[in-house]
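**Q** Got a predicted model here, sequence first, then my questions.
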Amino acid sequence: MNSLQLNLNQHLWEQNQLFLELEQFLLQNNVHPKQRFKLITCVLEAVGNVLHHGKSPLDKVILIIHCSHDCLTVDLLDPSVSPELAMPSHCPERDGENGRGLWILYNWMDKVNFQHAISGTHLRLSLLRH
């Protein structure tokens, strides 16, 4: 299993470095283009949610991606306590202010696990490899 750990910061986010790091890691691990697209989109959405809804500065957030032969797993560790991310029952309205990103997370990932921990909030996304 190969892993990539990133201690996030504003530079990574604002200069699209996060996207480039994710893309490079997934390419090195021969992840199919459609799965790379899904995983990167969901990671960027999750980090955006931490920025928008979280109470911690980005430099306190840790992103870990694990790549095995059969599964891609993302762990996003945020030291603040974020609200529970329940699965939307339907796709939000096109003109709605929010909710589509969460809908995408739950529909594109094979598993979404959200839990509160002593150290903050832990979001785990899993995608089975084809």
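**A** Done, it's in. Numbers count the residues shown, from 1 in each chain.

**Q** make it CA atoms for all contacts and neighbour counts henceforth
**A** Will do.

**Q** Next, count neighbours for residue 116.
**A** 17 (other C-alpha atoms under 10 Å).

**Q** then this one, side by side with the first:
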Amino acid sequence: MKIFPRSLLTVSVILGLSAMSSSLLTPRVNSAENVNSTKSTEEILLSQGRVFCTVARIRTGQLAVRFNPGGESRAGLNNGNTVRLLDREGRWAYIRIVDGPTRQLNGVEGWVNSDYLDCWTQ
């Protein structure tokens, strides 16, 4: 999974694997915000709900949205659908569908393979 600044500047971050020095990715935290300084950039962005992703690179079928990592599928996503990244566990991403293949799926949460997500921060 890749994370890009919304302006799509040249800095890209793969969650868990930084393409740049980690010092370049350290968020500036206002001391009045009482934020634990040991939190990673990923944890802070996820807790703020600021990471969005587009489904990409699906060649056939759909990206399965699952009840559990590797578990039973509950829905499917197409290339170009948008999700909000809520959590990560290894290769698995816990997401909420923002703009799915149908309006009925918007708001549904579940686990997807993060290899098929291109993400950005807002």
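**A** That came through fine. A quick note: this is a predicted structure, and the numbers were derived from the prediction, not measured.

**Q** Can you calculate the TM-score here?
**A** Here the TM-score for the pair of chains, by TM-score structural alignment, normalised by the length of the second structure, is 0.28; 67 aligned residues with a C-alpha RMSD of 5.3 Å.

**Q** which parts of the helix of greatest length in the first structure are buried?
**A** Longest helix in the first structure, counting residues (DSSP state H): helix 33-53. Neighbour counts over helix 33-53 of the first structure (16 or more other C-alpha atoms under 10 Å) mark 35, 36, 39, 40, 41, 42, 43, 44, 45, 46, 47, 50 as buried.

**Q** Can you name the secondary structure element that comes next after that helix?
**A** Going down the chain from helix 33-53 of the first structure, the next helix or strand is strand 62-67, by DSSP states H and E.

**Q** Are there helices or strands packed against that next one, and which ones?
**A** strand 2-7, strand 71-78 (3 or more C-alpha pairs under 8 Å, 6 or more residues apart in numbering; DSSP states H and E).

**Q** buried sites along the first one?
**A** Which is strand 2-7 of the first structure. Judged by neighbour count using 16+ other C-alpha under 10 Å, the buried positions of strand 2-7 of the first structure are residue 6.

**Q** Over to the last one?
**A** Judged by neighbour count (16+ other C-alpha under 10 Å), strand 71-78 of the first structure contains these buried residues: 72, 73, 74, 75, 76, 77, 78.

**Q** Let's have the residues you listed in JSON lines, adding distance to residue 121 of the first structure.
**A** Below are the buried residues of strand 71-78 of the first structure laid out as JSON lines (distance: C-alpha to C-alpha, whole Å):
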{"residue": "72", "distance to residue 121 of the first structure": "20"}
{"residue": "73", "distance to residue 121 of the first structure": "16"}
{"residue": "74", "distance to residue 121 of the first structure": "14"}
{"residue": "75", "distance to residue 121 of the first structure": "10"}
{"residue": "76", "distance to residue 121 of the first structure": "8"}
{"residue": "77", "distance to residue 121 of the first structure": "6"}
{"residue": "78", "distance to residue 121 of the first structure": "5"}
